[in-house]
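S.K.: all I have is the shape, not the residue letters:
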């Protein structure tokens, strides 16, 4: 029997749990208790378990949601008139919107054997299209390919996560990266 669509209140609760989980996992890692995620979401633990039977299932769903949202944002940026601005704005969105977390760095990584590998590939494809458009518009160096860009981004995300970089350091490091990508 196919899955029935969730009732509106159940869908809202699921979205609140996912948002709280993303925030909690980003701040505390996967060790955060499910009861704490339920508290942050404003729901009971039973609601969390109804939607996500294990913490691993919740983590995976949170990552899938994050990557889907990032991919949607990248695809939307592809419709922008100014390809260079769209590319750099999207990169800024990745950094500001949670890109400085190790879980997103893992999702961006090459050949991951996990549930979001296909989604990560879709995200990389959209980023590659943004890069190509920006290069064709003369806004980004032509000698940077998608593989180099993804390596640079992943390195940035991991470095600022490991070092617990403050926002000023993150901004300066990101500025160095974007300056290096720009066509002079």
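M.R.: Structure's in. What do you need? Predicted model only: the values in this text are computed from it and were never measured.
S.K.: hey, let's count contacts and neighbours off CA atoms from now on
M.R.: OK.
S.K.: chain center to the helix or strand containing residue 27: distance?
M.R.: Element membership for residue 27, per DSSP states H and E: helix 8-28. Centroid separation between helix 8-28 and its chain, computed with CA atoms, centre = their mean, to the nearest Å, is 15 Å.
S.K.: show me what counts as buried in that helix.
M.R.: 13-14, 16-26 (16 or more other CA atoms under 10 Å).
S.K.: repeat for stretch 146-166
M.R.: Buried-residue list, stretch 146-166, by 16+ other CA under 10 Å: 146, 149-150, 153-154, 156-161.
S.K.: same thing with stretch 57-75?
M.R.: Buried residues in stretch 57-75 (16+ other CA under 10 Å): 58-68, 70-71, 73-75.
S.K.: ok, now stretch 78-87?
M.R.: Buried-residue list, stretch 78-87, by 16+ other CA under 10 Å: 78, 83-84, 86-87.
S.K.: try it against this one:
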């Protein structure tokens, strides 16, 4: 079971006081929301304000803004890896692959920060978790391809780039994207990825 952001941040404290733990929990919750809404550039002052604590408490309880953001982003990447492992356990390789892609894109759509982090703006501390995610995606793609559900000419490396294109901009040629536009985009991409005999 992966450790949580709060546990990562409290590793130095063998038995933190209850108020210290509560403050870290509040800061993690505030950071999670701020990262989703603002992105990885959110300031320590903004996180502290959202948590209802002073900036002094922020720096007494946490090593740095970067450490907090890394811990929060690692939580989400760990969640995505767990989704991939669940998809690998699905007896139907195409169903598992498809369900993973929906969950993956939905998480990217919901969080500006995770979208930025998966694009490379999360810092070097995320690299080991991203390597695990790449491996899980590779296994999902190869499994679907080997059973004939996924087109044979699709490399596993193509899939993360295709999934990154699913999230639309707010507007194009005077049209506004609806809330479910990402689902429609993903449906089109999945139809293109599926082996023709399975369509």
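M.R.: Done, it's in. This one's a predicted model, so the numbers in the text were calculated from it and none came from an experiment.
S.K.: hmm, back to that, can you flag which of the buried residues of stretch 78-87 of structure 1 belong to helices?
M.R.: Assigned to helices by DSSP state H, the following of the buried residues of stretch 78-87 of structure 1 qualify: 83-84, 86-87.
S.K.: tell me which residues are up against the helix holding residue 27 of structure 1.
M.R.: 31-32, 37-38, 40-43, 47-48, 51, 58-59, 61-63, 65, 101-103 (CA atoms under 8 Å, 6 or more residues apart in numbering).
S.K.: which of these fall within helices?
M.R.: Reading helices off those with DSSP H, I get 37-38, 40-41, 47-48, 51, 58-59, 61-63, 65, 102-103.
S.K.: ok, those residues vs residue 114 of structure 1, which is closest?
M.R.: Here the nearest of these to residue 114 of structure 1, counting by CA to CA, is residue 63; it sits at 10.7 Å.
S.K.: only the buried subset of the contacts of helix 8-28 of structure 1, as a PyMOL command please.
M.R.: Only the buried entries of the contacts of helix 8-28 of structure 1 go into this PyMOL selection, using 16+ other CA under 10 Å:
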select buried, resi 37+38+40+41+43+47+48+51+58+59+61+62+63+65+101+102+103
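S.K.: count of neighbours near the closest residue to residue 54 of structure 2 other than its chain neighbours?
M.R.: Distances taken as CA to CA, 6 or more residues apart in numbering put residue 48 closest to residue 54 of structure 2, at 6.0 Å, once the chain neighbours are dropped. Applying other CA atoms under 10 Å, we find 22 residues neighbouring residue 48 of structure 2.
S.K.: which one in structure 1 is aligned with residue 48 of structure 2?
M.R.: Under the alignment defined by TM-score structural alignment, residue 48 of structure 2 is paired with residue 35 of structure 1.
S.K.: these two touch, right, its match and residue 45?
M.R.: Yes - counting by CA atoms under 8 Å, residue 35 of structure 1 touches residue 45, with 5.6 Å between them.
S.K.: what does residue 149 of structure 2 align to in structure 1?
M.R.: Checking TM-score structural alignment: residue 149 of structure 2 goes with residue 139.
S.K.: hang on, the earlier thing: among the ones in helices among the contacts of helix 8-28 of structure 1, which two are most distant?
M.R.: Most distant of those, by CA to CA, are 47 and 102, 26.9 Å apart.
S.K.: re earlier: tell me which element the residue nearest to residue 54 of structure 2 is part of?
M.R.: Per DSSP H and E: helix 44-51 holds residue 48 of structure 2.
S.K.: what's that helix packed up against?
M.R.: For helix 44-51 of structure 2, the packing partners by 3 or more CA pairs under 8 Å, 6 or more residues apart in numbering; DSSP states H and E come out as helix 18-37, helix 55-61.
S.K.: can we see that at 10 Å?
M.R.: The elements that helix 44-51 of structure 2 packs onto, with contact taken as 3 or more CA pairs under 10 Å, 6 or more residues apart in numbering; DSSP states H and E, are helix 18-37, helix 55-61, helix 65-89.
S.K.: so the longest one aligns onto which residues of structure 1?
M.R.: Against structure 1, the aligned range for helix 65-89 of structure 2 is residues 55-79 (TM-score structural alignment).
S.K.: circling back: okay but the match of residue 149 of structure 2 is in contact with residue 131, surely?
M.R.: Yes - between residue 139 of structure 1 and residue 131 there is a contact under CA atoms under 10 Å: 9.3 Å.
S.K.: which of those two has more neighbours?
M.R.: Neighbours per residue (other CA under 10 Å) separate residue 139 of structure 1 from residue 131, with residue 131 holding more: 27 against 20.
S.K.: residue 147 is in contact with the more buried one, correct?
M.R.: No - with contact defined as CA under 10 Å, residue 131 of structure 1 does not count as touching residue 147 (11.1 Å).
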